[in-house]
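[1] sequence first, then the predicted structure, then my questions.
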Amino acid sequence: MVGTALDLVGERRRVVLGIAGVPGAGKSTLADAVVAGVAAARGDDWVAHVPMDGYHLADVQLERLNALSRKGAPDTFDAAGYAHLLRRLVDEPDSWVYAPGFERTLEQPIAAAMVVPPSARLVVTEGNYLLLPEPRWQAARAAMTEVWYVTGDDDLRRSRLVERHVTFGKSPDAAAAWVEQTDEVNALRVSAAADRADRVVVNGPEGWSFAS
């Protein structure tokens, strides 16, 4: 998988690799693994990781939009800002490009929490909605050379989601309700666009593998 990512760059100055999938599918884990593998092969400065999560709208904006209860849905992200960042990464490879991060404890975006240096040839980004067939998300997709879609066991995925929500402060009952009423609603929209991916990655018991 690392070799495939390296081949994607080839002789290009910089490429953006997207990793999509439903909530809890393992997108961040795969992104971390690809980044670590590429860094081991080419050096830490050769690769960067910029998740979509930094473009969550802050709670103050979600309250203004009466959308706090749907936090994590496609319209609760600054998709245009995310697309602009990805386009800058491709068009301005010799610049230091700052990007927002997302603080899980606060559940809030943090401005300029990360930076992509000019030395980065591969930028890995990951998020639920990279493949949605909507103009604001298609603008982000247009900046990515490829998008890989992560899939795996749904029961395990849902249990991991509940554990994640509990870890960050929800009660077990509230976490289970959020997964059922919010995460799974979003998952249906994401999975409906899976056929738009360039590659499918299976998150299986023996590790990661490309679907045949």
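    Received, thanks. Numbering: from 1, shown residues only.

[2] rest of the way, CA atoms for contacts and neighbours
    Noted.

[3] longest helix in this protein, by number of residues?
    Secondary structure of the chain per DSSP state H: the longest helix is helix 27-42.

[4] what's downstream of it, the next helix or strand?
    strand 47-49 (DSSP states H and E).

[5] got the buried residues for that following strand?
    Within strand 47-49, the residues scored as buried using 16 or more other CA atoms under 10 Å are 47, 48, 49.

[6] check stretch 34-47 too.
    34, 35, 36, 37, 38, 39, 46, 47.

[7] again, but for stretch 191-203
    Those would be 191, 193, 194, 196, 197, 199, 200, 201, 202, 203, for stretch 191-203 by 16+ other CA under 10 Å.

[8] so what touches it?
    Stretch 191-203 is contacted from outside by 21-22, 25-26, 131-133, 146-153, 208-211, using CA atoms under 8 Å, 6 or more residues apart in numbering.

[9] just the buried ones from the residues you listed?
    21-22, 25-26, 131-132, 146-152, 208.

[10] okay, pairing it with this:
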Amino acid sequence: MIDYKININGLDVDAHYTEANIKEIFIPLLERLTLIQKEKSKRILVVLAAPPGAGKSTLCSYLEKLSKETKGVTEIQAIGMDGFHRRQEYLTTHKTIRDGEEIFMVKIKGAPETFDLPLLKERIQKVISGENCGWPIYDRTLHNPVDNVITITSDIILLEGNYLLLKEEGWNDIEKYADYTILLKANENMLRNRLIERKAASGNSIEVATSFVDYSDMVNVRTCLQKSKTADLTLEVLEDSSYKCIKN
């Protein structure tokens, strides 16, 4: 078991990856992406979609690290769509409809409609053009995105997010920018427990965290699990945090 400690969006994360997963899934994936990039002779975009709580940000960060340590593969650069959350001041002043009730968007922060999708697409187009450009991150301690924290420079860009393969208007377009797609799946109850723990870690009581997760996050989990497109590679996240290849 390989331990991996990293700060993701302002929170410290302790992750663990099995040597079997690294040897049988991760390194072959990096080799495949390297081959695609060399064949196309341009910057490529890899899209990884997963439900909230599946560990996608941590996995992508680890894959970036692994690519730098593995001979014969092109280094990848991992980025996320969380930097395109609409700002807190927007979410607290704009409303949407949930279950027939008009509510402020902040109550369902993380739902597809709470992201700035046009801005995300605009920035993706800059990335695939080969331009070195800025990219935002989301800071959970600030509860807001911070722009241009990352500068895109690599030939393989790994973009992760919940809705990047979503079969809904607007989101449908993102797949056409991707040279390769990855989908993570996981058990709903496992994701619920992880999300409650993560929400509590950002300063909320267990009661508040549980209420938010059940009202908001679990809707997003089901949206991702039930409405995502088929990907080139599909992995299942198991209870022990290891990965099983479903489609390769």
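    Structure's in. What do you need? Note that this is a predicted model, so its numbers are computed, not measured.

[11] and the two most separated of the buried residues of stretch 34-47 of the first structure?
    The most widely separated members of those, counting by CA to CA, are 34 and 46 (12.1 Å).

[12] overlap of the contact sets of these two?
    Shared contacts of residue 34 of the first structure and residue 46 (CA under 8 Å, 6+ apart): none.

[13] so which bit of the second structure is the longest strand along the first structure matched to?
    Using DSSP state E to define each element, the first structure has its longest strand at strand 108-116. Mapped onto the second structure using TM-score structural alignment, strand 108-116 of the first structure covers residues 144-152.

[14] what does stretch 145-164 of the first structure give?
    Using TM-score structural alignment, stretch 145-164 of the first structure pairs with 179-198 in the second structure.

[15] any idea how far that stretch is from the chain center?
    Put simply, stretch 179-198 of the second structure sits 10 Å off its chain's centre (CA atoms, centre = their mean, to the nearest Å).

[16] do stretch 29-49 of the first structure as well
    15 Å.

[17] contacting residues around that stretch?
    1-2, 5-6, 19, 116-117, 119-126, 208.

[18] kindly recompute the last result at 10 Å.
    Identification of contacts with stretch 29-49 of the first structure by CA atoms under 10 Å, 6 or more residues apart in numbering yields 1-6, 14-20, 26-28, 50-51, 114-126, 150, 201, 203, 207-208.

[19] swap in stretch 167-174 of the first structure?
    Against stretch 167-174 of the first structure from outside (CA under 10 Å, 6+ apart): 104-107, 161-166, 175-178, 180.

[20] where does residue 7 of the first structure sit: helix, strand or coil?
    Of the three states, residue 7 of the first structure takes helix under DSSP: H, G, I helix; E, B strand; the rest coil.

[21] mind checking how far residue 63 of the second structure is from residue 225 of the second structure?
    For residue 63 of the second structure, the distance to residue 225 of the second structure (CA to CA, to the nearest Å) stands at 23 Å.

[22] what about residue 118 of the second structure, which helix or strand?
    Using DSSP H and E, residue 118 of the second structure falls in helix 117-128.

[23] what sits up against the helix or strand following that helix?
    The first helix or strand that comes after helix 117-128 of the second structure along the chain, using DSSP H and E, is strand 134-139. Here strand 134-139 of the second structure makes contact (CA under 10 Å, 6+ apart) with 8-11, 79-85, 87, 120, 123-124, 126-127, 144-153.

[24] now which residue in the second structure aligns to residue 78 of the first structure?
    Checking TM-score structural alignment: residue 78 of the first structure goes with residue 116.

[25] next: residue 14 of the first structure.
    Checking TM-score structural alignment: residue 14 of the first structure goes with residue 43.

[26] and for its match, nearest residue in space, chain neighbours not counted?
    Leaving aside its sequence neighbours, residue 43 of the second structure sits nearest to residue 155 (CA to CA, 6 or more residues apart in numbering; 4.2 Å).

[27] and the longest helix of the first structure, how far from the second structure on average?
    On superposition with the second structure, the mean distance recorded for helix 27-42 of the first structure (mean CA distance after the TM-score superposition for the first structure) is 2.0 Å.

[28] of all the buried ones among the contacts of stretch 191-203 of the first structure, which two lie farthest apart?
    132 and 208 (23.5 Å).

[29] can you pull the contacts of residue 144 of the first structure?
    15-19, 83, 86-87, 90, 123-125, 130, 138.

[30] and if you look at residue 44 of the second structure?
    Each residue near residue 44 of the second structure by CA under 10 Å, 6+ apart is listed here: 33-34, 36-38, 76, 127-130, 154-158, 177-180.

[31] what do you get for residue 196 of the second structure?
    Per CA under 10 Å, 6+ apart, neighbours of residue 196 of the second structure: 53, 204-214, 217.
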